[in-house]
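> Starting from these lines, generate the structure:
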Amino acid sequence: MKTGAETLSGPRIPAFNERSLLGSLAAIREDRLAFLLAVARQTGDIGSFRVGPVPMLLLNSSELVHAALVEHANDFDKGFIMRRAFRPVLGEGLFSSEGELHRRQRKIMAPAFQPRHIVNYAQTMVEYSERAQQTWRDGATLDVSREMMAVTMSIVGNVLFQTDVLAETDELGGALSLSLAYINYILSSFFPLPLNWPTERNKQTRQALDLLNRRMQKMIDERRASGENGDDFLSILLRARDEDGARMSDQQIKDEALTLFVAGHETTAAALTWTWFLLAQHPDIYQRLQHEVDTVLQGRSPTYADLSQLPYTLQVLKESMRLYPPSIALIRVALRPVKLGPYHLRKGQTIMIVPYTIQRRPDYFPNPEQFDPDHFQAENEAGLPRFAYLPFGAGPRICIGNHFALMEGHLLLATLAQRVSFTLLPGQQIIPDTDKTITIRPKYGLHMQIKRRGRSI
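Below you'll find the predicted structure:
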């Protein structure tokens, strides 16, 4: 059954061909990314589809993204479903909060994320990546997805809290995975059971959240007791005051810290995992990357000052995030009637922006399915429409840690590419998974063989 999406006036929005009374629910559950790509290719710049009885609009042009996320940012919020999914885990942190609270918190926290400040964390990022690779035996087989998660979690633990969580990555990682799986359960269920119901899933989720909150509170208490005036993000949050001189409550600090902890390692780990996967499939690009790193670094660890001399390394990272963007989708709900381009939307209309689809438009990226870091060669990148590439979102809610994440990914890629080579083990099913996490990860992990490198120029 094919239905159109009527707007208040203006052109009719193309409708995706749906034959089920439940709309596209089955297709979404089977392969979310493939379905969304099919909608984009069939409907163009904007298309409607249904998830059960819920109508959705997919925006798939840079102009419409700009209209929704920038021009009319205040005409949308994240909506009830997103709040229901994320607030039990992230509370009222930057990702979940809305309106005046979000503006206040972002203003307080923004100075800590300026490039001039995050430069101070470059050495820590390199030290932890060097430490991690030193434990990898030549010829060993590793789940690279798991290893990237461990090293980025350790880095974030240090720069956020000045604590070494390397020994706790299994425990913390397990708690985070359960918490993120709960978010995806809520997002993919019409009638999710409340968290206080005594199901096994809810019991495990509550235990995971309790562990995370206890760790956050312990770090807050220890920092206050020490009287230290550190440069980590937790210290900054504890010192922060708004324009009226008010400090954040412990609960708000925990919410912000947990949000930063989750987002600060999850996205970079996913980006690096897919980067190694793509490099292993394209040895010519891998060789070009390693030649750049070897030539510039001459066997030493990279520094922040080296990054400007490693442009191709950054191109590789950006291209990986084009094909496998960390964020699955940006969802917004219209607070009032709003016009996006020529299209008039009703109050309550849900829109979805999917980097995975918009970053595969052939008019934005020639040969869009091809892994080609030259898409981000300086001249090519300068010619892109402004919102054709949005791995960190856009507008006033753009990821506050985008500079941090790019610097971290750039440094880790350079460090590890110089020390080891990854070879993809044959016979694996490498399937992008969006069911259990808020990022795109390989469903069954990514198993690769390690070959330690000597210095070669």
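> CA atoms for contacts and neighbours, from now on please.
Noted.
> What is the burial count for the residue nearest to Ala394 when sequence neighbours are not counted?
Once flanking residues are discounted, Ala394 sits nearest to Leu69: 6.2 Å by CA to CA, 6 or more residues apart in numbering. Neighbour count for Leu69, taken as other CA atoms under 10 Å: 22.
> what do you get for Ala240?
When neighbours are defined as other CA under 10 Å, Ala240 has 17 of them.
> what about it, distance to Glu100?
Distance, Ala240 to Glu100, using CA to CA, to the nearest Å: 17 Å.
> for Ser20, same thing?
Using CA to CA, Ser20 is found at 41 Å from Glu100.
> For the helix or strand hosting Arg214, buried residues please.
For Arg214, the host element (DSSP states H and E) is helix 200-226. For helix 200-226, burial by neighbour count (16 or more other CA atoms under 10 Å) applies to 202, 205-206, 208-209, 211-213, 216-217, 219-220, 223.
> Could you also give me the structure for this second sequence? I'd like to compare it with the first:
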Amino acid sequence: MTVDVAPNTAQKARSFPLYRTFSRFVRDPLRELERISRTADGEIARLDLGASHPYVVTHPDHVQQVLKSQAQNFVRDGTFWRPLHTLFGSSIMSEGEEWEVSKRVLQPVFSTKNVRALTESMAAAINQAVDTFEEPARAGRPISVLPEMGRIVNETVIKVLFGDKIRQAEAERLGPAMEQVATSIAFRFLLPFVPRRIPLPGDRAFGEAAKVMDETLYELVDRFRDDPGEGFDIFTALCRARMTEGSGLDDAWIRDNLLAMWATSTETTTVALTWIWPILDRHPEVAARLTAEIDAVVGTDRVRPDHLHRLPYVKQVIQELLRLYPIGWIFPRIAREATDLGGVPIKAGQTVLISPYLTHRLESVWERPLEFDPERFAPERARTHHRYAYFPFGGGPHMCIGRHVFNFEAELILTSILSRFRPRLSESIPIEPKIGATIRPRYDIEMTLVPARETA
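Now for the predicted structure:
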């Protein structure tokens, strides 16, 4: 892999005027952004979107400047954050003092030590969720991948979010509501300039789902108002923080953070684990190596956290999966004060768009960027990567605090399924993404699970 020296003499961004890009943006906005990124090839691109003129920043040097060295100047605010602020309010997904308070409370929950302590219950939940595949596997009946991955992820995340404090009926309401929120917010996310008073497709479904989540979460908060009990889950940490004398925190703050952590822990992981199956179908050599490693380490056991350190290729597969399909595909920022990126002047108030999806696919940064190759993350090669050539969890002070949970969860789920089944896609489908709050597969995916011992 090679990284070109960042262009530092340019005084103008590469401009992409509306009259040349509009029709392509309407047909397929993600494909048009990919085309613009390839054309700019690491140069800063200026988009003309009519109501806005954001800069697209893809070169690792410039990304590092925005997310780390000038993080205090490039903040999570402005038009592009409007749909997310409506959902997450004053939470870990906000900015300034609100973000600092939430991070200070949540950071200990997501420490490596604490996450490792949670992995036993995560593994138990995952194994139990995967048990339900036995019946359709015996019957030869295909499963619908995205909702089934969502079910496993939801049952796992509940352990991290709520411990044993949430009732089954409450969990069963929250899961479908979050799925409805994730799909119905797409138009607001793609058209952030449209005022809320103008209805868009999905608004009604979003409102209905948000109401279900609010009712469920506020009822849960009220039930544990005076005694949140013990536990290392997120809900308990938030309740204890609110009860601290002089905290100034309220029920809405707990609700906002629970929704933020639920959304970032479920939708993103579900989508990532949906992409893996068509990719393995296209790369049988990767699938064969993966299952051979899992068979040698796990055998007929149920997957345990202590298996993971002996499954390096599982980790490499997940890392390469997140290179091609990062869980957060775009990070909007707005400049507080005037500055420059690579010699391009950025005025105060201007929007900058950072996209792991685009940076991870730059030919000037990655060799054969569109090929799926887990060997990129073999230890000796991974050390050669520019720090911001690969940033699926963001970077700098706003790096996702739940990244350790994702890594453990994704590796445990993939290992649990492949230790027991050999997935077969019902049909080979095009691997084409569609964009919204996350990047989902354009087409539904179905697969049949053949018991692993039948193929031995």
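> circling back to that earlier point, Ser20 and Glu100 of the first structure: who's more crowded?
Ser20 (13 against 9).
> so how far is Pro53 of the first structure from the more buried one?
11 Å.
> can you state the direction angle for the lengthiest helix in the first structure and helix 200-226?
For the first structure, the helix with the greatest residue count under DSSP state H is helix 250-281. Relative orientation of helix 250-281 of the first structure and helix 200-226, computed by axes from the mean of the first three to the mean of the last three CA atoms, to 10 degrees: 110 degrees.
> Give me the mean deviation of helix 250-281 of the first structure from the second structure.
In the superposition against the second structure, helix 250-281 of the first structure averages 1.0 Å from its aligned positions (mean CA distance after the TM-score superposition for the first structure).
> if we can go back for a sec, how close does the residue nearest to Ala394 of the first structure sit to Ala240 of the first structure?
28 Å.
> In the stretch 301-450 of the first structure, mark out all the strands, start to finish.
Secondary structure of the stretch 301-450 of the first structure by DSSP state E, counting those that start in this stretch: the strands cover 330-334, 338-340, 343-345, 350-353, 420-424, 432-433, 441-442, 447-452.
> Any chance of CSV for the ones you listed, columns distance to Ile186 of the first structure?
Listed next are these as CSV, based on distance: least, CA to CA, whole Å:
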stretch, distance to Ile186 of the first structure
strand 330-334, 14
strand 338-340, 28
strand 343-345, 26
strand 350-353, 17
strand 420-424, 34
strand 432-433, 16
strand 441-442, 19
strand 447-452, 30
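> With distance to Phe365 of the first structure and mean neighbour count as new columns, can these be given to me in a markdown table?
Formatted as a markdown table, the strands of the stretch 301-450 of the first structure follow (distance: least, CA to CA, whole Å; neighbours: other CA atoms under 10 Å):
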| stretch | distance to Phe365 of the first structure | mean neighbour count |
| --- | --- | --- |
| strand 330-334 | 21 | 20 |
| strand 338-340 | 24 | 18 |
| strand 343-345 | 25 | 19 |
| strand 350-353 | 17 | 22 |
| strand 420-424 | 27 | 20 |
| strand 432-433 | 21 | 18 |
| strand 441-442 | 23 | 22 |
| strand 447-452 | 29 | 20 |
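> Nearest to Thr295 of the first structure among these would be which one?
strand 420-424 (15.5 Å; CA to CA).
> Cool, thanks, signing off.
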